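**Q** Show me the folded form of this:
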Amino acid sequence: MSDTIRLDGRVLYLSQDPAVIEAQLAGENFTRDTAGPLRDNVSTDEITPVTVMLTYDERLGQYPYVGFKAGERLPIGRNAVKDGGFRVTVAGKRYGKGSSRESSPLAELSAGIRLIVAESFERIYQQNCDNIGILTTTDFSVLDRLLAGVAVPIDEFLKGRDSLTQQIIRSGGLLAYSRFAQWPAPGARASDAPNEAPGAEPKTLVEKIIDRHLHPGTASAQRGDGVFIAADWRFSHDYFTGMCAHLMHRAFGKPAPLHAPDHIIAFQDHLVLAPQSIPHVRDGLLPGVANLMEGHTSFSRGYPVRSHGALDGVPGSEGICHALMAEQYALPGQVACGTDSHTPHSGALGCLAFGAGATEIANSWVTGYVRCKVPETLRIEIDGQLRDGVTAKDVVLHLLRMEAIRSGGAIGLVFEYGGAAVRATSIDERATLTNMVAELGGFTGIVEPDERTVAFLKERRGVDFVLEGWMKSDADATYRDTIHIDANAIEPMLARPGDPGNGVPAPRLEQDVAIDIAYGGSCTAGKREDFDFYHEVLRWGVEHGLRVPERTRLYLQFGTMAVRAYCEEQGYLPVFERAGVTLVMPGCGSCANCGPGQSANPNDVTISAINRNFPGRSGPGDVWLASPYTVAASALAGKITTFEQLQRGHG
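**A** Sure thing, here's the model as predicted:
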């Protein structure tokens, strides 16, 4: 990369005012002052909606920001960024939140964007930019100098970044760096216990796992250091397998020399229900889906990797990647990484699991290593006991509405969950806590493995696992902060449409909200215990003469086929049928705006147990987030209500 950077094009300010956006697209230039307030929380769903992610090359340059919402409008159309000659994008806080999709920065890069200036960035998005050669900065004075015609030294864009990241940026991206790096076979330190001798600095659980997986060329690592760590499991799903393979072959040749291919997994889960997806059918997108599926299957059949595919004769898959990772692969003390922001799901087992972009995964397939920054840890101490009808989903929505988290104060941190309430929860519920660290902005979530973990591994997987003494944080480990939560004080929660951080206690909702769609499923809410919750509400409803009303549709989607088998064994399916439920086989479905449960028009109102509700996430309508209990109760009532409120009204 050049030693100095000059501005050779225009600046696009992602203003809250759609008129300002439209004026810029028409050729008018603005300043930060005249552009007005900048949009915060611009998600990757807005930068590249899933309906445009049907290729993984420069054609993505037609689409950046086509899902960007200003006011109630979508002012940026196809080719607008490229045709406008923009080279810099400017936005507010938490830019790039949401999905780990590398399609977003790749679309920006392919449209001509070379620099993103924002008040703060989400971790995976910024790392993806580093990996493909887009510069990022939170220093708005750098933008002022560029606008004044100054050639800004590259060092100005590296301030505050760890030394490894600086090297990668100077190299022009991760794969350019990787070609000249040394990659000794991982595993040399796996049985060691570095930095755990008597008198050593106290460590958190995540720090201990990182120490045990460090690249052999790194003697030790401190908080804030950029490091490569050996990954026990590396996976991709059907949206990004083809992109990963394309990048890998371009960098390492074809066939590429995979490291430990039996620990690489290809999941087919996001696109399996595309033939039932409203926009994919309506807009003629199925050929693009077929293109992505060809890239996925070409890799999974061309290399001796593990694979979980589509069902035979029935729309659906074996399961959602995160759920299958917990059901079949991840173990306490391991490292798992995948092309999805909800990879921290497996943190429920005491595994260090985190999401990464396609370039990162492509590199890991060959080297066995993934990059991370040794993170600080935020301790979430949940004491007391959750009330009846309150779940882990309510806990996360409660956390998300805290201003310190809404404003991005937890970006890149580990969320370490503990306390009496956490120890009392099942692994399924712990997985909800760790899964939704993606929405909280964290690096990952983790729960110290205990006897419940051991029982889960034995009962669900037949694994006799013995916990080791190091698999916990030291008593005097250092935390960035500790948040204390009284479990008994948490009420059933909702998140208003637009962002998971728009939390409100459900009993305090001041108006009736009629719903058209209720959806229960996804990696977050398609587990066994989630279906226990759905069944508890719907059985009560059936016993009291209730059924989903005609104007409302309730979809329940299994997270894996093992969850469906469990529901069949428990006798849940007849109750679901009597209640008027539409059952959907495993897959990401409406959570990825690619299957039953998505909205068809902007007036549709959905209550959903999924993890995020950014604009366009599950179709054009409004999406409220809630727990499985509240979703099922609302479906029976035809309006947003809690299970307790439903029972009081029909007791």
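**Q** CA atoms for contacts and neighbours, from now on please.
**A** Noted.
**Q** Quickly note the distance from G355 to H237.
**A** For G355, the distance to H237 (CA to CA, to the nearest Å) stands at 12 Å.
**Q** Go ahead and confirm D8 touches R87.
**A** Yes: the pair D8 / R87 is scored as a contact, 7.1 Å apart, by CA atoms under 8 Å.
**Q** Please generate a structure for the following sequence too, so the two can be compared:
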Amino acid sequence: MADNWPPQEITLSSGKRILFLTKNLDLIRQQLYDGLNLSMSDLTVDELLDDINTDVMTPAWVCFDHDPAEIAKNGYAGLIHNGKRVFEENALINGNFEVIVSGHRKGTGSSRETAAQAEKWAGIRIVIAASFAPIHERNNINLGQLMGDHEMLEKLQNGATLPLCEFIDKYDPITKLIVENGGIFPFAKQLKSGNIDLPIPECNQRPMTMCEKIIAKKLLATNGKTAYVEPHNAVLASVNGGYSHEFTTAQVHEFLKHEYGENYSLPDPDKFAVFEDHLLYATGVPRFGPFTDKIQTLRNMQNLFQQHTGVRDYSAKDGIS
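**A** You can find the predicted model right below:
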């Protein structure tokens, strides 16, 4: 597959592999460690794992790393069988997989973005499932991952080339643009540079609720014209405020540096804030002991982000947030 992801035509890459997450965990082990290669024609959807939880993909302790490349080393660390990890450290990376396949409701559980990151930074770019949990699906979209079904995979394994539109035609116009541009950060950068024209909602003048009026007033790309919205419109709107906490701020800082450079800035930083929440009482908790340094790194990087951007600082004082 092309480095400029995603290309307009999707094929399987020579030398890359497909990982099938089967209910038979021994088959997963054979794919990871013994070089077993399976085909969709070898399996039925019922033989694939359903309800794969994001806590299985990246348990909480994995999220103490903020670098996605480090997170990927422990992808699926929460899949335990007979007291042992099915995926040892680096197993997902070392498998040389570009496609991962499961059953129904992929990505249930916590909304953590790290679950999708673990797959992407392990080299996976196509995620196949019968269905996806909505938030996990959105996390994949924001990373520029392609999601398809088992019939599409079987075509790819038979040597077919699929147009990108087969993966994205199910989405609204804005989501299509996000995936076509490789994810939310590249999309936002192109939008800021004026290289993307946002679609304007096709909505005639109508009575609107208070919430709809607020959204309509904040719409981007209306060129100053009065706009109207209605349920199911896909829109982008400016916001009056936002926040980040210490479990996510380190990634925000690093991603913005990567996309916009070391000297990036936030517009209207006084509208945004950081606060301590998830890790406020982690110090001194025995089970968090092995991760003390990583936890402190997350706190320190939130401080760096606040100092760099000038957002409001609601850090804890004397242990009180």
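**Q** What does the superposition give as a TM-score?
**A** With the length set by TM-score structural alignment, normalised by the length of the second structure, the two chains reach a TM-score of 0.83; 299 aligned residues with a CA RMSD of 2.7 Å.
**Q** ok, back up a step: D8 and R87 of the first structure: who's more crowded?
**A** R87 (21 against 14; other CA atoms under 10 Å).
**Q** which residue lines up with the more buried one in the second structure?
**A** Using TM-score structural alignment as the criterion, R87 of the first structure maps onto E98 of the second structure.
**Q** so what's the nearest residue to its match once chain neighbours are set aside up against?
**A** The shortest distance from E98 of the second structure to any non-neighbouring residue, by CA to CA, 6 or more residues apart in numbering, is to I124 (4.0 Å). Going by CA atoms under 8 Å, 6 or more residues apart in numbering, I124 of the second structure touches 97-100.
**Q** do the same with F299 of the first structure
**A** 241-242, 245.
**Q** Identify the residue of the second structure aligned to G242 of the first structure.
**A** Residue pairing (TM-score structural alignment): G242 of the first structure is matched to A250 of the second structure.
**Q** quick one: that match is in a helix?
**A** Yes: applying DSSP: H, G, I helix; E, B strand; the rest coil, one finds A250 of the second structure inside a helix.
**Q** My read is that it contacts Q306, right?
**A** No: between A250 of the second structure and Q306 there is no contact under CA under 8 Å: 10.5 Å.
**Q** one step back: and the match of R87 of the first structure, that one's in a strand?
**A** Yes: assignment of E98 of the second structure by three-state DSSP places it within a strand.
**Q** Would you map the helices across the second structure?
**A** Using DSSP state H, the helices of the second structure run over 25-33, 54-57, 68-73, 91-94, 114-120, 134-142, 150-157, 165-168, 173-180, 184-192, 210-218, 249-260, 292-309.
**Q** Packed most tightly, which of these would that be?
**A** With neighbours taken as mean count of other CA atoms under 10 Å, these reach their highest mean count in helix 114-120, at a mean of 27.
**Q** What is the corresponding segment of the first structure for it?
**A** So helix 114-120 of the second structure sits over residues 103-109 in the first structure, by TM-score structural alignment.
**Q** mean offset of the matching stretch relative to the second structure (after superposition)
**A** Once fitted to the second structure, stretch 103-109 of the first structure is off its aligned match by 1.4 Å on average (mean CA distance after the TM-score superposition for the first structure).
**Q** what does that stretch contact?
**A** 44, 47-48, 53, 56-64, 114, 125, 128-129, 132, 134.
**Q** again with stretch 230-239 of the second structure
**A** Stretch 230-239 of the second structure has contacts (CA under 8 Å, 6+ apart) with 172-174, 200-201, 203, 208, 212, 215-216, 218-220.
**Q** Any chance of JSON lines for the contacts of I124 of the second structure, columns distance to G159 of the second structure?
**A** Output for the contacts of I124 of the second structure, formatted as JSON lines (distance: CA to CA, whole Å):
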{"residue": "F97", "distance to G159 of the second structure": "17"}
{"residue": "E98", "distance to G159 of the second structure": "15"}
{"residue": "V99", "distance to G159 of the second structure": "15"}
{"residue": "I100", "distance to G159 of the second structure": "17"}
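**Q** Would you map the strands across the stretch 201-350 of the first structure?
**A** In the stretch 201-350 of the first structure, the strands defined using DSSP state E, counting those that start in this stretch lie at 226-230, 233-237, 264-267, 306-308, 335-338.
**Q** Tell me how far the residue nearest to E98 of the second structure lies from A116 of the second structure.
**A** As defined by CA to CA, I124 of the second structure lies at a distance of 10 Å from A116 of the second structure.
**Q** Then S238 of the second structure?
**A** Distance of S238 of the second structure to A116 of the second structure, computed by CA to CA: 26 Å.
**Q** likewise Q302 of the second structure?
**A** Applying CA to CA, the value for Q302 of the second structure to A116 of the second structure is 22 Å.
**Q** Kindly report the same for V179 of the second structure.
**A** For V179 of the second structure relative to A116 of the second structure (CA to CA), the value is 14 Å.
**Q** How about the residue nearest the centre of the second structure, nearest residue that isn't a chain neighbour?
**A** By CA atoms, centre = their mean, the second structure has its centre lying nearest to N139, at 3.1 Å. Among residues not flanking N139 of the second structure along the chain, E113 sits closest, at 5.9 Å (CA to CA, 6+ apart).
**Q** Also L36 of the second structure?
**A** According to CA to CA, 6+ apart, the nearest residue to L36 of the second structure is Q30 (5.5 Å).
**Q** Map the one you found onto the first structure.
**A** With TM-score structural alignment as the criterion, Q30 of the second structure pairs with A23.
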